[in-house]
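A.B. asks: model the following, please.
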Amino acid sequence: MTTSETPAAVGDRRVLRPAVLDLGDALLRPWGRALDVPGGVVPALVAAATDPDIARWNPLSATDPAAAEAYLDRCDAHWADGTMAAFAVTDAADGTLLGNAFLRWSNQADGVAMVGYWLLAAARGRGLATRAATAVTRWAVETAGARRIELFHAVGNDPSCRVAERAGFPYEGTLRASWRFEGRDYQDEHLHARLASDPFAAPARPA
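C.D. replies: I've put the predicted structure just below:
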């Protein structure tokens, strides 16, 4: 994985700055109004929000053009204040949207962050979620001083559990009734986490 960003200055350590992360066959590019994908970023985002698996496990507030535009504005605002890094996973050859990887501070002062991801159906089964989660985590450790990175997923989301383990996030426990998707009951979640001191290993393909 390569990045277009150099490490932050010491006084700026825990600010998430825009970057492009290169996975070889895919690029992680900052979400925002300026993102260029075939067919337009707003239609691509609306289409992703209607994917059944994304809607089930990672529902997006982007189910119509106005909501998608508001989502992109929030991404731009978070990049501007350095509190969250939302990356569109795009095909390196043609720029097609493949998915999403994000990291945000849970406790910025203490260096604790959380990471998440989703992929469109056509991009699944080739280890891309594992590689994207690994890349975003490594980037946050190396450029923003992340100390502990946590990963949560709903109990029953077995593919996400496998991604977490392959990306080096060991299971730490079950959080009971910890998250509520709109219109649903509270969900139990698995907590996975890794430390900055944990070794990074290149994930095998497919994953």
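
A.B. asks: going forward, measure contacts between C-alpha atoms and count neighbours the same way
C.D. replies: Fine.

A.B. asks: which element, helix or strand, includes residue 143?
C.D. replies: Using DSSP states H and E, residue 143 sits in helix 128-144.

A.B. asks: quick check: buried residues in that helix?
C.D. replies: The neighbour-count check on helix 128-144 (16 or more other Cα atoms under 10 Å) flags 128-144 as buried.

A.B. asks: let's compare: structure for the following, please.
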Amino acid sequence: MSLLIAPVVPAGSLSSSVQPSLLSSDEGLLLRPWAVEDAVVLQGAFQDATIRRWSMRRMTSRAEAEEWIAAAGRQWQEERGAQWVVTHAVGGELLGRVALRWMDLFQGLAECAYWVLPHARGYGVAPRSLTTLSDWALKEVDFHRLELAHSDRNEASCRVADKAGFTFEGVRRSALRHADGWHDMHLHARIQGDAEPLSGKG
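C.D. replies: So this is what the prediction gives:
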């Protein structure tokens, strides 16, 4: 059966090339693919109380971290998702993670996710890295819509979404189960043609 519409992002658009590294507009942050050498920092990130609170994952060993990194590489090849580690552009210190957690190339839709290591919080790392990723996804890959969902109790993520140009669209009631029970989820989105985000100005 033939389709009435063509894919927004043709299959193979990503997997036909290596996953790129992305530089923020202020040239202060570099988003690069995860490497096996990052496993110790990745494992340590999941010992942080804030990251643990909002994550569905527990990571208790270096081997588990290495497998997560290997799976991230497979995600890119299979065009199911894409993971980046956020670093200082100069010196390469690891600061956090930003991702297209899942992707639907046919519809041109993806969901963004991020976290920042404790020592890097308070410096705009999350909104700047999210803006860098979403600019690339919308302007270079040609995704049509990027979504972002977070617990209604996670006020910090709400601020990040707003600064990165993701419009608040509503509440998904009792939509995701965390370790402490069901949470309402705030839904934000950035689409083709939206105004430039605050974190991309100045």
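
A.B. asks: can you calculate the TM-score here?
C.D. replies: Once superposed, the chains reach a TM-score of 0.85 (TM-score structural alignment, normalised by the length of structure 2), with 189 aligned residues with a Cα RMSD of 2.1 Å.

A.B. asks: sorry, back to before: check which element follows the helix holding residue 143 of structure 1 along the chain.
C.D. replies: Per DSSP H and E, the first helix or strand lying C-terminal to helix 128-144 of structure 1 is strand 148-154.

A.B. asks: show residues contacting that next one.
C.D. replies: Here strand 148-154 of structure 1 makes contact (Cα atoms under 8 Å, 6 or more residues apart in numbering) with 57, 111-116, 137, 160-161, 164, 169, 187-196.

A.B. asks: then residue 189 of structure 2 would be within a strand, right?
C.D. replies: Yes. Secondary structure of residue 189 of structure 2, determined by DSSP: H, G, I helix; E, B strand; the rest coil: located in a strand.

A.B. asks: number of residues surrounding the equivalent of it over in structure 1?
C.D. replies: Per TM-score structural alignment, the equivalent position to residue 189 of structure 2 in structure 1 is residue 193. Residue crowding around residue 193 of structure 1 was assessed by other Cα atoms under 10 Å; the count is 20.

A.B. asks: what's the closest non-adjacent residue to residue 193 of structure 1?
C.D. replies: Distances taken as Cα to Cα, 6 or more residues apart in numbering put residue 150 closest to residue 193 of structure 1, at 4.2 Å, once the chain neighbours are dropped.

A.B. asks: what about burial for the contacts of strand 148-154 of structure 1, which qualify?
C.D. replies: 111-116, 137, 160-161, 164, 169, 187-196.

A.B. asks: one step back: filter the contacts of strand 148-154 of structure 1 down to the ones in helices?
C.D. replies: Of those, the ones assigned to helices by DSSP state H are 57, 137, 160-161, 164.

A.B. asks: Serialize those residues to CSV and add fields for distance to residue 66 of structure 1.
C.D. replies: Below are those laid out as CSV (distance: Cα to Cα, whole Å):
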residue, distance to residue 66 of structure 1
57, 22
137, 31
160, 29
161, 32
164, 33
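
A.B. asks: how about these, which pair is most distant?
C.D. replies: 57 and 137 (20.7 Å; Cα to Cα).

A.B. asks: check structure 2 and tell me which residue is nearest its centre.
C.D. replies: residue 99 (2.5 Å; Cα atoms, centre = their mean).

A.B. asks: and the strands in structure 2?
C.D. replies: Ranges of strands within structure 2 are 22-23, 29-32, 82-88, 94-104, 109-116, 145-151, 167-178, 181-191, based on DSSP state E.

A.B. asks: reformat those as CSV; add distance to residue 42 of structure 2.
C.D. replies: Formatted as CSV, these follow (distance: least, Cα to Cα, whole Å):
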stretch, distance to residue 42 of structure 2
strand 22-23, 20
strand 29-32, 14
strand 82-88, 9
strand 94-104, 9
strand 109-116, 11
strand 145-151, 21
strand 167-178, 21
strand 181-191, 26
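
A.B. asks: between those, which one is nearest to residue 46 of structure 2?
C.D. replies: strand 109-116 (10.3 Å).

A.B. asks: the closest one vs structure 1, mean deviation?
C.D. replies: Mean deviation of strand 109-116 of structure 2 relative to structure 1 after superposition (mean Cα distance after the TM-score superposition for structure 1): 0.7 Å.
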